Each structure stands twice: as structure tokens, then as C-alpha cells.
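*Asks:* Please find the sequence and the predicted model below.
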Amino acid sequence: MRGIRGRSAVALVALTLGLVALEDPAPPLPSTFVPTAALEVSCEACLLVGPDGEVLFERAAGEALPNASTTKIVTALVLRRSALPLGSTVEVSANAANAGGGGVDLQAGQSFVARDLLYAALMTSSNDAAVALAEAASGSEAAFVDEMNALAAELGATDSLFVTPHGLDRPGHVSSAADLALLGDALLDDPLLARIVATETYEIPRPDGPISLENRNLLLGSYPGAIGIKTGSTLGAGEALVAAAERRGVRLIAVVLRSTDAASDATALLNRGFKRLRPTTLIGAGERLGTLFFPAGSSTGVIAAEDVGGLADQSTLAVEFLVRRDLTAPLEAGEVVGRLVISAGNERIARVKALAADTVEVPGTSATGRFLAGFIRSVAGLIGRG
């Protein structure tokens, strides 16, 4: 059957007098999904991605825009692929020190552990730390940027072009919400990087006293389930944020570009996603889903034998009815007439028994009856994959 749109139930295939017809849709199934409410966000471009990359909300998601310090997601990914040990010492060059900004004022000639600079780059958006790491990993900032662009292309981030490892406004330095969702997902797949972006506070030990870092991601510690990822802000990019949260094993990624309030926009996106994907009854036991006709003119309603619940975007649901090969009348109410296969996207959620809702007394045991029952099954199998 075709996927349910706007949460309408799918009618079962109905045959009578040798003609195939789809029954009028049944009333909507019980649900907590509210698909029509407008989402008020200020972002010029934004995206909400659910499990398996499913797009739950988008606005200009493929538009290439300045993306500020969300760039450092790629900086961190390239660094992790480099040969630079995170325990090694990195000396800050004059070029790195001149980058400035981001909460850690590095001075030329200072030395830091690479791991500490990575924390500074991801937590406080330290631009000088990003450049120092790039030079240490690849020999020069330009060579490192080439590796950033190569990695982005490899991961499928085709809207992006990076000019620096820090993300300050530069002509041609752009990414898109769609690309940043891909790149953010890749970062979260690295256990160390995932731990860093989820860290709220960190101290870098120094001979003259520790440097305290505080994560600039306002969702950490305030939004239930927040797990990172990266903030950003420049005049050209406005406020930018790639934010992730996880609840009940379901991870969502929200990307916000050119926003006036990135934390608020990301919160609204994540709230929409978790509301849309929260567990609910998809099909109720005993719920009448359609009608099965027999050639003699008799028919029975078809119901699910048990509740089907799940965590799914209910606008993607599809129900497939597989009739019993040997199905004939008469039938008693409650007798098994086949199976219901419930799917969301490419994932099968459940397979449950389909029962006759009514007693069918008129016999239908002829060869024609058995042929029609088999035909119902083949048609249902074809239509149900839509």
C-alpha cells in the first residue's frame, strides 16, 4: 500500500466481481503527531535530520552560505585523520596567534598539547587553536584546508568550500545546512570528538595557572538530551549552530544558519522532531482497517490482531496486507485472514495477524474463489510497496 500521508489509515485491497478497487480511507489512527503546526524559526537556512538521515524539516537546506565556526567540525575531522598525535606538543606560530578570537588568546611561541587545543577549538571556537593545529598537522594552513575540502567531498558535502580552518568570513568560504548535518553526523561517530563537543567545562593546565574553557553551546545542560555539536557567529553568517540531542536511543541533528537566535531555533527544531517521533500507537488492536470481498458478494472487515506501537515519523507509514493463500468462506469473526506488514521508510516495524471482523456465511470454496483470494495477495504485494 502507499505510505500514509497526513496520518490517514491505508485501505486494504478490495475485490468484487473480479474488479480491483481501493476502499475509501478509514478514519485516522490514534496518534500524537501534529503535522500542520507552523514552525516559527528565524534561520535563513535550517535542517532537522532524524534517524537514518530522514529529513524532518528543511528550509533552503542546500543553499551555500557563510557558516562561521561550524567549519571547525571539519577541522576536527581532518585532524583526527592526520598523523599528529593528540599528546604531542604544538608551538603557536605568529600566523596562528594572529587569527585571534574564540576565548583563548594564544601568543606566538607558546606551546600547548594538541588535545588541549582541540578542546579549545571545539568548545570555545578558538580560531588561533584551529590554525595552530592545522599547521602542526599538515605543515601549513593552506595544505590543511586542501585536506578539509577533500574530506568534505569524500563525505558528500558537495555544497561546501572551505578557505580557512577557523571559519571567519572570507570570500568563497561557504557550506550548507545539508552538508553540515552530514559533517556533524560524522563527528559524532568519532567517540573522542563526540565526548569533546558534549563537554561543558574543561581546564587546560598551564605553568601560570589553568585556562578554563566553557562550551559556547547553550543547549548543553539546558536542553534535555543535548549532546553537542558546534556553534558559530560572524557578521556574514549571523548566528550558526549544529546541534544534536538524543532521547530513548533516537538521535536528531538540527542545523541553523543565518539566524538571529540560533539556540532558540535549534530548540524549536529539536522539539518538533522529538514530538513527531515520540512513541505512539500506530495501529490499535481490533481497529477496522478495510474490507475483504468474496466473489459471491459477501465480505468481512479486516482488523489487526494486536496493537502496533513504535517510534516513527507517522507520515512515512505504509501498511501491506498479505492474504492467506488458502482463504475461503465461510469464516468466523476473529479468524485469521492474513498478515499486516507495517513499515516506515525502509524499516519494517511490525508484522501482525489480520483477523476477520465479521462472520462470512456464504460459501466461497470454488476454484474462482481461491483464484480471487490469491489475486488479492498478489495485488496487495505490488501496491503495498509504494
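*Replies:* Happy to help now that I have it. Numbers count the residues shown, from 1 in each chain.
*Asks:* going forward, measure contacts between C-alpha atoms and count neighbours the same way
*Replies:* Will do.
*Asks:* quick one, helices of the stretch 151-300 of the chain?
*Replies:* For the stretch 151-300 of the chain, the helices defined by DSSP state H, counting those that start in this stretch occupy 177-188, 191-197, 262-277.
*Asks:* burial of residue 209, as a residue count?
*Replies:* Neighbours of residue 209 under the rule other Cα atoms under 10 Å: 9.
*Asks:* circling back: of the helices of the stretch 151-300 of the chain, which approaches residue 13 most closely?
*Replies:* Proximity to residue 13, assessed across those by Cα to Cα, is greatest for helix 262-277 (28.4 Å).
*Asks:* helices or strands next to that closest one in the packing?
*Replies:* Here helix 262-277 touches strand 45-49, strand 238-247, strand 250-259, going by 3 or more Cα pairs under 8 Å, 6 or more residues apart in numbering; DSSP states H and E.
*Asks:* ok, 7 Å please
*Replies:* Applying 3 or more Cα pairs under 7 Å, 6 or more residues apart in numbering; DSSP states H and E, we find helix 262-277 packed against strand 238-247, strand 250-259.
*Asks:* And those strands: which comes nearest residue 86?
*Replies:* strand 238-247 (24.3 Å).
*Asks:* let's bring in a second one:
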Amino acid sequence: MKKNNYSHRHSKVVPRCGPLVPEGGNLYRSLINIFSLIGICLFFILSPVIGKVPGFSKPVVKASFVSENKLPMLTGSGAPEITAQGVFVMDMDSGTILFDKNPHLLLKPASLTKIMTSLIAMDYYQDDSILKVVNGQSSLGNTADLIKGDELTASNVFYALLVPSGNDAAVTLAENYPGGYRTFLEKMNQKVTDLGLRNTHFANVSGVESPNHYTTAYDIAMIARNALTRQRFASIVSTKNITIQSLKGHNYSLSSTNILLGKPGILGVKTGWTPESGECLVLLVERDGHKVLISLLDSKDRFGEGDKLIKWVYDNYTWQ
């Protein structure tokens, strides 16, 4: 049989780290060779620890969902018919996908945008930071009826942003940010990249219609999942009604746009609607200790379909 000289020849390229004994000649030169080979060996052994080899781009590995809890198993019937163009349903603890429909289809998020708006704002502002209302009631779309020139704590502006879905609150958070509106918007899109999401881009901070403003059912669910790790966010999006007061003494009565709040197990999160986006909804629900996150984009009946999916999940999945 013919020997494979190719593999034998190339096996010599791999540096060896075993003991080397001089066969003669200059002892000083031999010692230099020994220490050089030791250095090469240490480089190959330690390079994954101390840095990257030049020219090598290490793939980004995103953290996966790890859970010690029981995993959901489908034991009943298939999912119901849903009109929403994009749907994503996930077990929060394990990250198990319970149902999806066009999860990566580019769609308009409308006011679901404000989930990301709140992420950037909460990462910067303290609850007691003082913000001046910029556009107030002149803002486009849905507002919290904030009065231009009024002053509120950041905490109260968060409520105005997420409970009644105030575009005026979104603009106020962005305009008071260092660098202003443009910098705030850049931070929103940078956060998308930081989260490893590839199918979302924000062209404004409130969700008003814009050609280059889009997300997917999967992406917006991941953004919401990240936001829900913040206690401030989780508390606010579970609020059905609240009255806040400005530093100038103006009272603002705020009511949630999420009509499912108050039903057993509903913990939030956010609604959205424009003529172009259709009805949008992200929901967090918990029953029997199991939390499920639902996102619906471009639905004909977001609350009805959200309710339908909740019932289907808990009727047809068991956690084992």
C-alpha cells in the first residue's frame, strides 16, 4: 500500500513542547532555540485566553436560554388560526418557542417602539431626574397630554410613555438626552445591534409611520424580554391606571392602552397601532408559575388573538 507522505510531511509543522536535548554545537544557540520553542508553545496554548490571533475573527456566540425549570411539552392540539402577520410565543424561563408565524417577517411596530425607547431612557435617567416637556400636546399621534414647558421627574415621564403610550413622553425623553433626539435614536439602533438582532431599525422614538421603521415578531419579543429584566419597566407596564403630578403642580391621569390588564395572570406589556402597522401587541402572562411572552404584529384583533393564544398555550402545554 502506498504511504501517505502528505500527512506525514505536514505533521511536522505542529510545534512540539517536549524536552529538547542539544546534539552538539553551540550550547548558547541551543538554549535560545529551546526558549524560542517554549515561547511558541505557550503562545498556542494561551492565545485563546490572552487575546485573538491577528486576522482571526471569533464568531459572536449569543447567550442561550438556560433553565433549571421544567420544559413545556405540547400535549394537546395545534395552535388556533391567527390573523396577525407576525407571531412569536415563547416560554420565558427556558426560551422554548411555543408557537410562531412569520417570526422574521419585517413589519411595522407602531408604539411597540416605545419598549426600546424606555430601555435607552432607563439606562440613562435616574427616577428623580428632572425633564422639561418639549413638544407636549403638539406631538403627532397618541399623547399623554403633557403641557409644553412643564417639568416632570423621569419616573413620571416613563409612566406617560408606557401607560397611555404618549408620543409626547417619547419625544421628551429623547430631547432631554445628551446630544438630543438624534443621539437618542442612534442609541436605540445601537442597542438593537448589541442584542444581536438583525431585522429591526428605528427611524423615530415613538413609532409613528416611517419608511425605514420596522421590526419582526421575534425581534420585538427579544427586546421586550430584555426590558422585562428591569424592575422599573416591569412595574410600569403592569399599571392599569395612575395619576402623576409635575413639579409645577399639574396632574395627569393616565390609563393603559392594554385592555387585557386586570385579567388573571396578565402582567403587561405594550400595545401599538397605526393605519399601516395594524394592531400590535406584546403580552406577558403567568399561570401556575409559568411565564409566557407573546408578540403579535399586524393583527385584525390583537386582544382577542392574544387572549386566544394564552388559552391555547396553557390548555395544550404541560411543563415536565
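*Replies:* Now that the structure is in, tell me what you want to look at. What you see is a predicted model; the values in this text were computed from it and never measured.
*Asks:* I'd assumed residue 206 was in contact with residue 170 of the second structure.
*Replies:* Yes - in this structure, residue 170 of the second structure is within contact of residue 206 by Cα atoms under 7 Å, at 5.7 Å.
*Asks:* hmm, back to that, please identify which of the helices of the stretch 151-300 of the first structure is closest to residue 228 of the first structure.
*Replies:* helix 191-197 (4.8 Å).
*Asks:* what about the closest one, how far off from the second structure?
*Replies:* By mean Cα distance after the TM-score superposition for the first structure, the fitted helix 191-197 of the first structure averages 0.5 Å away from its aligned residues in the second structure.
*Asks:* Can you check which part of the second structure that helix sits on?
*Replies:* The aligned range for helix 191-197 of the first structure in the second structure is 231-237, by TM-score structural alignment.
*Asks:* Residue 212 of the second structure maps to what in the first structure?
*Replies:* Counting by TM-score structural alignment, residue 212 of the second structure corresponds to residue 172 in the first structure.
*Asks:* Map residue 293 of the first structure across to the second structure for me.
*Replies:* In the second structure, residue 293 of the first structure lands on no residue (TM-score structural alignment).
*Asks:* possible to save the helices of the stretch 151-300 of the first structure as CSV with mean neighbour count and distance to residue 204 of the first structure?
*Replies:* Putting these into CSV (neighbours: other Cα atoms under 10 Å; distance: least, Cα to Cα, whole Å) gives the following:
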stretch, mean neighbour count, distance to residue 204 of the first structure
helix 177-188, 23, 22
helix 191-197, 17, 13
helix 262-277, 21, 27
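*Asks:* May I see those helices arranged in CSV, with distance to residue 372 of the first structure as well?
*Replies:* CSV is the format used below for the helices of the stretch 151-300 of the first structure (distance: least, Cα to Cα, whole Å):
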stretch, distance to residue 372 of the first structure
helix 177-188, 48
helix 191-197, 56
helix 262-277, 39
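*Asks:* Which among those helices is found nearest to residue 212 of the first structure?
*Replies:* Closest among these, using Cα to Cα: helix 191-197, at 14.3 Å.
*Asks:* outside of that closest one, which residues touch it?
*Replies:* Contact partners of helix 191-197 of the first structure, identified using Cα atoms under 7 Å, 6 or more residues apart in numbering, comprise 119, 122, 123, 187, 188, 228, 229, 230.
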